[in-house]
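Asks: Return atomic coordinates for the entry below.
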Amino acid sequence: MSKIPVTAVFDIGKTNKKFFLFDENLTEVHSSYIRLDAIPDEDDFPSEPLAPLEEWMIKTFRQALKSEEYQIKRLNFSCHGASFVHTDEKGIPATPLYDYLKPFPDELLKKFYEENGGKMNFCRATSSPPLAMLNSGLQLYFIKHEKPEFFERIKHSFHFPQYLSFLFTGEMVSDYTSIGCHTGLWDYEANDYHAWVDREGIRKLLPPIVPGNTLLKTKPELGNIPCGIGVHDSSSALLPYIKQEIEPFALLSTGTWAICINPFNKTKLTKKELKRDCLQFLSIKGEPIKISRLFIGEEHKYQVEKLYEYFQMPLGTYKKLKFNSTLFEKVKGYTAKRIHFQYLKPKHYGLDQAKENDWSVFAEFNEAYYTFIHELTDLQAAAIKLVTDNAPVDRLFIDGGFNANDIFVEMLQIKLPELKIIPSDFPNGSALGAAMLVSLE
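Replies: Okay, the predicted model is just below:
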């Protein structure tokens, strides 16, 4: 019996690390996943568990190579952005993979902006809101000036997707989708790295940029299989829609972050948009795409855990809820019962927020959860309008975790009547997009 030819994809999120096999029709035929605990860095701040991740990936891939049912013909990677892997001359990590939530020293950040024409001028030039460690290029500046002993060891700096490709191929490259992901590295007007990259001696650490559909080969011990260079997950999630859709659309790709992407919006960023976490990505071809971001996945996780604890409800309770218009109208009428967000800043969008959460004002779990989602979708609707108002589209696809949240989707539809909101047919869109980049066609 002949084996089924497949494309393998590692889809590495901040929470879930997944492995997929797609057949020649790009239909998912196998998946597995793992969650890994963070590892403290030298400052005792949680960091990406790089060594356990590498071990799991290599082991998983070797097992798949031995499959009696499938034959791997291609391999690629989709991966969360804002993460750098720094290696020594032998390609061995020379620092931890710092978490993008790690604090950035205020004085150092102030010094950086002063050296580069001021905060907002720099942010506009690089299409990167001021996000400290989330501007991943600034992580190199941080290491150079705060941890010089680490910086001396660094010979190569990889964006996370390209490091995973290097792990399997031994080839060092960079790609546009990672460089353009609010890194503070790319000058969008010059269409090249920003001047600070050369001034700080960073460019020599960055591998050459190649097209997003470039194919390398896995190492001989890993099968000499055609292998992609990896792709930033939000950019990857857009690809299936671009291939399928003829008319303009926007995409809300949800997970730890909710990324709203309007590939038809080519307008320049304003300072107001930047302050509301609106930015531009680079496509796989190096073209700018306007997006907005919200940290809603992490916010949802935090608030739901608190709700479960307070109301003594079992895990998974919210997943069983369906949209109820009567309850929605009830919570819409509340003025005093507001939610205090842990990570999000409603004031950036002209919205109010409670000083602290008082769950006792809610009669039961459903009421509290509806109030939370009501306020969360107020924020989400405002973020979506940042990328749709100046370049109107009439359809919004939602993929990722929130596309299955009936309450979230229905509230968003009510608040955005000008858009037809469509839960996605591509629940693993970022993995599928990575597969498409190296597809067997």
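Asks: Could you use CA atoms for every contact and neighbour count after this?
Replies: Noted.
Asks: got the end-to-end distance for stretch 255-270?
Replies: Taking C-alpha to C-alpha, to the nearest Å, stretch 255-270 runs 26 Å from one end to the other.
Asks: Proceed likewise with the subsequent sequence, for comparison:
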Amino acid sequence: MTEVIAVFDIGKTNKKILLFDSNFKVVKQHEEKFPVITDDDGFECDDIDLITSWISKSLEEIVAGDEFDLKGVNFSTYGASLMFLDENGHRLTPVYNYLKEVSASIAEDLFAKYGGKNEFCRKTASPALGLLLNSGIQTLWLKQEKPDVYNKAKSVLHFPQYLSYTLSNEIVSEPTSIGCHTFMWDFDQMKYHQWIADNKIALPEPINNDVVFLADVAGKEVKVGTGIHDSSASLVPYLKASPAKFILVSTGTWCINMNPYNEEPLTASELEQDCLCFLTPNKEQVKSSRLFMGHFHEVWAEKLAKHFDVPGDSFKTVKNDEKLVADLLNKYGDTSVYFPNGKESFDEGLKVVDLSVFANYEEAYTKLMIDLTALCITSINLAVPENDETEILYVSGGFARNPIFIELLKKSFPAKKVLISEIDNSSALGAAMVISDTLSEADVAKLDLGIQE
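Replies: This is a model prediction of the structure:
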């Protein structure tokens, strides 16, 4: 039988189980979509009972079969959702949706007591998001809105740790969940922020993600991981297998640039420019910046297609024409056509840009990519410290397939290797890798980062 680690990769839309062998190859994968339910306020949320029942049944099937020898289980999930347990370890609440809006006064009171909004957000490396996305707010919201429930709570777990708890019965915290826009972690002191103790919130001290617990899973002794926040999990394969220090440029609807080698404290200015910090599985800071690049691209690509009367996906066939790029750079210099006053002028650009200045679709789209890449470079540079030791830019996601984007990045970062890296299921892979010691033959050196130069 093949030794495997099972990872449950729980996203908002899709829930997957993946089995990884000792070479970190996926040997089996299954995906489910579960209907959502509503919480006690009528707001949409995940059906936690359905999810945990599916997890149990899936593990029972693996153990009962004769194909795989289950050695470890871990969880990679979205963050920003908390679970409250009573003195008997029973769940008190639904898994509240992190998009749920709560009264702004809760956060404002917190800011007022602890140094003002700018300093509090800087210290916790958390933009004020106005929702339960700042998961620490959920504790204060529950205390204010549902005191009867809150007063019964003896333990508070982030979502990945709750799923782990359903198997291990261990109440733990870990760096990746508490370090990501939660308002809970003081990055200056590298410990829980003072307001947690002042409010007597029952958060366990964080342990590193490579800790495992022996648990009985369907009658078999299996090692269970702590669970890990999916954003941090996607960084793990690079932390384990990259030959040199790097920045990961993860592109999609959001372009998120992650630098695990930037120890500089977050500044108020960086926070205003959409930067934040989170933690690696070893409790080290990751400076991160983000840009709504995929969304900007999608809206403008549709507008260009209509104007030039071409199919909506015509951008997929536009090649990197070096002469055209050079001509456009000579003509416009650093002036952006599509974003006349930076990324904040996206809506303004949609109204004022005169597309008739371009001879054809290829020219208009190439200039769009020049302008978008310039915004992205500014965003990447926010994650680069003064004494930069990174040697590689890994580019993953949708824009890794855009030749104009990749060539412009190479020109802008001549001292770094710009490498396209396509890793399927990177969050699930990271969750498997942090507990890879559960497999007797696991070898990080065998990991394929999917590199294309």
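Asks: And residue 392 of structure 2, how close does it get to residue 283 of structure 2?
Replies: With distances taken as C-alpha to C-alpha, residue 392 of structure 2 is found 22 Å from residue 283 of structure 2.
Asks: Need the nearest residue in space to the aligned partner of residue 424 of structure 1 in structure 2, chain neighbours excluded.
Replies: Using TM-score structural alignment as the criterion, residue 424 of structure 1 maps onto residue 421 of structure 2. Of all residues not flanking residue 421 of structure 2 in the chain, residue 451 sits nearest, at 4.6 Å (C-alpha to C-alpha, 6 or more residues apart in numbering).
Asks: tell me the contacts of the one you found?
Replies: Counting by C-alpha atoms under 8 Å, 6 or more residues apart in numbering, residue 451 of structure 2 touches 419, 420, 421, 422.
Asks: From those, which land in strands?
Replies: Residues of the contacts of residue 451 of structure 2 located in strands (DSSP state E): 419, 420, 421.
Asks: Take those and lay them out in JSON lines including distance to residue 205 of structure 2 and neighbour count.
Replies: Formatted as JSON lines, these follow (distance: C-alpha to C-alpha, whole Å; neighbours: other C-alpha atoms under 10 Å):
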{"residue": "419", "distance to residue 205 of structure 2": "38", "neighbour count": "19"}
{"residue": "420", "distance to residue 205 of structure 2": "37", "neighbour count": "21"}
{"residue": "421", "distance to residue 205 of structure 2": "35", "neighbour count": "22"}
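Asks: Tell me how many other residues crowd the residue nearest to residue 174 of structure 1 when sequence neighbours are not counted.
Replies: Spatial nearest neighbour of residue 174 of structure 1, excluding adjacent residues (C-alpha to C-alpha, 6+ apart): residue 209 at 4.5 Å. Residues lying near residue 209 of structure 1 (other C-alpha atoms under 10 Å) number 12.
Asks: Same question for residue 107 of structure 1.
Replies: With other C-alpha under 10 Å as criterion, residue 107 of structure 1 counts 8.
Asks: that's a strand at it, yeah?
Replies: No. Residue 107 of structure 1 is assigned helix when assessed by DSSP: H, G, I helix; E, B strand; the rest coil, not a strand.
Asks: where's the aligned residue in structure 2 for it relative to residue 295 of structure 2, distance?
Replies: Superposed on structure 2 with TM-score structural alignment, residue 107 of structure 1 falls opposite residue 105. Distance of residue 105 of structure 2 to residue 295 of structure 2, given as C-alpha to C-alpha: 31 Å.
Asks: same question, residue 94 of structure 2
Replies: Noted for residue 94 of structure 2: a distance of 31 Å to residue 295 of structure 2, by C-alpha to C-alpha.
Asks: Among these two, which residue is more densely surrounded?
Replies: The neighbour comparison of residue 94 of structure 2 against residue 295 (other C-alpha under 10 Å) goes to residue 94, with 19 against 14.
Asks: surely the more buried one meets residue 48?
Replies: Yes. Taking contacts as C-alpha atoms under 8 Å, residue 94 of structure 2 lies within contact range of residue 48: 7.0 Å.
Asks: Where in structure 2 does stretch 57-74 of structure 1 fall?
Replies: The aligned range for stretch 57-74 of structure 1 in structure 2 is 55-72, by TM-score structural alignment.
Asks: Can you give me the end-to-end span of that stretch?
Replies: Span of stretch 55-72 of structure 2 from end to end, C-alpha to C-alpha: 14 Å.
Asks: Okay, buried residues for it please.
Replies: By 16 or more other C-alpha atoms under 10 Å, the buried positions in stretch 55-72 of structure 2 come out as 55, 59, 62, 63, 68, 69, 70, 71, 72.
Asks: My assumption is that the fourth one lies in a strand; please confirm.
Replies: No. Secondary structure assignment places residue 63 of structure 2 outside any strand; it is helix (three-state DSSP).
Asks: so it makes contact with residue 222?
Replies: No. Here residue 63 of structure 2 lies out of contact with residue 222, judged by C-alpha under 8 Å, at a distance of 10.1 Å.
Asks: residues shared between the contacts of those two?
Replies: Shared contacts of residue 63 of structure 2 and residue 222, counting by C-alpha under 8 Å, 6+ apart, come down to residue 70.
Asks: what about the helices in the stretch 301-441 of structure 1?
Replies: With helices called from DSSP state H, counting those that start in this stretch, the stretch 301-441 of structure 1 shows them at 325-332, 365-388, 406-415, 429-437.
Asks: again with the stretch 1-150 of structure 2
Replies: Under DSSP H, counting those that start in this stretch, the stretch 1-150 of structure 2 gives helices at 48-64, 104-113, 117-124, 136-145, 147-150.
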